[in-house]
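S.K.: A predicted structure for the sequence below; I have some questions about it.
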Amino acid sequence: MAVQVEIWTDINCPFCYLGKARFEEALQAFPHRDSVEVVHRSFELDPTLPHDHSDAVVPHIAEKYGISEEQAAANERGIGAQAEAMGLTYQIEGRDFGSSFDMHRLLHFALAQGRQEAMLNALYAANFAEDAPLFGDAERLVRVAVGAGFDEAGVRAVLDDSTAYAEAVRADEAEAAALGARGVPFFVIDRKYGVSGAQPSEVFEQALRQAWTDRAPVLQTVAEGDVCGPDGCALPERN
């Protein structure tokens, strides 16, 4: 049986972008990687945002954390440096943020087709690696999804029907709350081990190894008797 890794993320979250890359680095080094099943789950950092909301990231961070815009911009540069160290492109200026609900619905649409990874990678690239605004623009979402190889008519059908995959998104969010997730990224391995945050790849690799070991318990011998082996059979005792 495969080891299952569930990853709760939000497209707005830069540490989810970094965490995914670090986890994938650990997975590549894991000797049983072909027996690992990865499923991405939905988590909205702010589920109260209006459907068409889009605003600049830096002023938002400054207001949310009570810091200056200069400090917020410095934080973005720091995250950008971490991304660069991972070989990731990160736009430190001009990014927007907004409601990610439709993006999560598209991720479930992609999951139903067995191509969730392709959709997530495309959304992360559109938000963090490209300089065009992403949020609050349905046509931009369509272009991103189609560029990742998804059928345009299918993508538009999902976006035009606000109920499509909505229950799946809400179920993921309720499950995250039940598991005690207060932020993302949040990694759950076999519903037994939790890893919170964009940890170093070594942490993810250690968690994978532990989960794999636990799937193959050590046999404990509770009784021993006469046996036959390569060297012959045990001789019965003589009275």
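M.R.: Ah, there it is.

S.K.: From here on, just use CA atoms for contacts and neighbour counts.
M.R.: Noted.

S.K.: quick one, helices of the protein?
M.R.: Counting by DSSP state H, one finds helices in the chain at the ranges 14-29, 57-65, 69-85, 101-112, 116-124, 138-147, 152-160, 166-179, 201-215.

S.K.: Identify each buried residue in the fourth one, please.
M.R.: Along helix 101-112, these residues count as buried under the neighbour rule (16 or more other C-alpha atoms under 10 Å): 101, 102, 103, 104, 105, 106, 107, 108, 109, 110, 111.

S.K.: Name all residues that make contact with the first one.
M.R.: When contacts are counted by C-alpha atoms under 8 Å, 6 or more residues apart in numbering, residue 101 is found next to 44, 47, 51, 169.

S.K.: Would you convert the residues you listed into TSV that also reports distance to residue 127 and neighbour count?
M.R.: Shown next, in TSV, are those (distance: C-alpha to C-alpha, whole Å; neighbours: other C-alpha atoms under 10 Å):
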residue	distance to residue 127	neighbour count
44	15	23
47	18	13
51	17	16
169	20	23
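
S.K.: Alongside the first one, take a look at this:
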Amino acid sequence: MRVEIWSDIACPWCYIGKARFEKGLADFAHRDEVEVVHRSFELDPARAKGDTGSVVDMLAQKYGRTREEALAMEEHVASNARAEGLGYRTEGRDHGSTFDIHRLLHLARARGRQNELLDRAYRANFAEERSVYDPSVLLALAVEAGLDEAEARAVLADESAYADEVRADERQAAEFGATGVPFFVFDRRYGVSGGQPADLFTKALEQAWQGRTPAPVGAPDAPACDTDGSCEVPAN
């Protein structure tokens, strides 16, 4: 069985949702027979390379909040991340174009190191003081994930490398009707949206394995990030 996960490194609910999905997968009896493929989805595809800014300032401007209120929003998301055992910094993070990250993730998939690179990129972006929008950091993460340094450097230098693969993933997401991430597709039969609880992912895996055609799985208000750059913050 194949599970495809559309996500963006800039999305905190993708970071949290990946951890929850993996916990749900660990409780699935046939977990060793599940292939997980991570697909590209840019929350801000029009953003220029090199155009970066503070996440907290962006949230304050976007939602018309004070900086203190924006920090409180970040802290609320951080509490969800920490509940899953994930590190999360509420200050000092930036945001920008994720196109190069997605291109490197396609290289990593071709070399069998996609999950390793994705984990390192999430950790760098949300838990560490390392900007994933810095090419030198991206190259270091690729090497840490087990990729060849010269090959990764060549991909970063050639903006056409794996660009078609990124765009193909994004077109497929649009065809499925996905407007936000994370978005999970089970054997191309049905999807689960948002950072759902781990037990719901276990249930979805079981239903897909049994070959049933279930009703849509998951609450419609599950937290996610959408294409206008908004990342939902649950009330409590």
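M.R.: Great, that's in hand. Remember, it's a predicted structure, so these values are computed and weren't measured experimentally.

S.K.: What's the TM-score once they're superposed?
M.R.: Scored against TM-score structural alignment, normalised by the length of structure 2, the superposed chains reach a TM-score of 0.88; 212 aligned residues with a C-alpha RMSD of 1.0 Å.

S.K.: about what we covered before: hmm, which two among the contacts of residue 101 of structure 1 are most spread apart?
M.R.: Greatest spatial distance among the contacts of residue 101 of structure 1 (C-alpha to C-alpha): 51 and 169, at 14.8 Å.

S.K.: still on that earlier bit, quick check, nearest of the contacts of residue 101 of structure 1 to residue 6 of structure 1?
M.R.: The closest of the contacts of residue 101 of structure 1, once distances to residue 6 of structure 1 are taken by C-alpha to C-alpha, is residue 169, at 13.9 Å.

S.K.: nearest spatial neighbour of that closest one, skipping sequence neighbours?
M.R.: Computed as C-alpha to C-alpha, 6 or more residues apart in numbering, the closest residue to residue 169 of structure 1 that is not its neighbour in sequence is residue 42, at 5.6 Å.

S.K.: dump the residue contacts of the aligned partner of that neighbour in structure 2.
M.R.: Per TM-score structural alignment, the equivalent position to residue 42 of structure 1 in structure 2 is residue 40. Residues in contact with residue 40 of structure 2 (C-alpha under 8 Å, 6+ apart) are 6, 7, 8, 102, 166, 167, 169, 170.

S.K.: circling back: any chance of JSON lines for the buried residues of helix 101-112 of structure 1, columns distance to residue 153 of structure 1?
M.R.: Supplementary listing: the buried residues of helix 101-112 of structure 1 in JSON lines, determined by distance: C-alpha to C-alpha, whole Å:
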{"residue": "101", "distance to residue 153 of structure 1": "19"}
{"residue": "102", "distance to residue 153 of structure 1": "16"}
{"residue": "103", "distance to residue 153 of structure 1": "16"}
{"residue": "104", "distance to residue 153 of structure 1": "18"}
{"residue": "105", "distance to residue 153 of structure 1": "15"}
{"residue": "106", "distance to residue 153 of structure 1": "13"}
{"residue": "107", "distance to residue 153 of structure 1": "16"}
{"residue": "108", "distance to residue 153 of structure 1": "16"}
{"residue": "109", "distance to residue 153 of structure 1": "12"}
{"residue": "110", "distance to residue 153 of structure 1": "13"}
{"residue": "111", "distance to residue 153 of structure 1": "17"}
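
S.K.: Provide the aligned range in structure 2 for stretch 72-87 of structure 1.
M.R.: The aligned range for stretch 72-87 of structure 1 is 70-85, by TM-score structural alignment.

S.K.: Not counting its own residues, what contacts the matching stretch?
M.R.: 12, 15-16, 19-20, 56-57, 59-60, 87-91, 233-234.

S.K.: Hmm, residue 43 and residue 9 of structure 1 touching each other?
M.R.: Yes: if you go by C-alpha atoms under 8 Å, residue 9 of structure 1 and residue 43 touch, sitting 5.5 Å apart.

S.K.: what touches both of these two?
M.R.: Shared contacts of residue 9 of structure 1 and residue 43, counting by C-alpha under 8 Å, 6+ apart, come down to residue 184.

S.K.: Which one's more surrounded, those two?
M.R.: Neighbour count, other C-alpha atoms under 10 Å: between residue 9 of structure 1 and residue 43, residue 43 has more, with 32 against 26.

S.K.: and the more buried one, how far is that from residue 71 of structure 1?
M.R.: The gap separating residue 43 of structure 1 from residue 71 of structure 1 is 27 Å, by C-alpha to C-alpha, to the nearest Å.

S.K.: ok, residue 14 of structure 2 - how many residues close by?
M.R.: A count of nearby residues for residue 14 of structure 2, using other C-alpha under 10 Å, gives 25.

S.K.: Aligned to it, what sits in structure 1?
M.R.: So, by TM-score structural alignment, residue 14 of structure 2 is matched to residue 16.

S.K.: show me what contacts the nearest residue to its match once chain neighbours are set aside?
M.R.: Spatial nearest neighbour of residue 16 of structure 1, excluding adjacent residues (C-alpha to C-alpha, 6+ apart): residue 185 at 4.9 Å. The contact partners of residue 185 of structure 1, taken as C-alpha under 8 Å, 6+ apart, are 7, 8, 9, 10, 13, 15, 16, 19, 196, 197, 198.

S.K.: now swap in residue 200 of structure 1 and tell me
M.R.: Residue 200 of structure 1 sits next to residue 22 when contact means C-alpha under 8 Å, 6+ apart.

S.K.: Residue in structure 2 paired with it?
M.R.: Residue 200 of structure 1 maps onto residue 197 in structure 2, by TM-score structural alignment.

S.K.: And for residue 124 of structure 1?
M.R.: In structure 2, residue 124 of structure 1 lines up with residue 122, judged by TM-score structural alignment.

S.K.: ok, that match - how many residues close by?
M.R.: Counted by other C-alpha under 10 Å, the residues lying close to residue 122 of structure 2 total 24.
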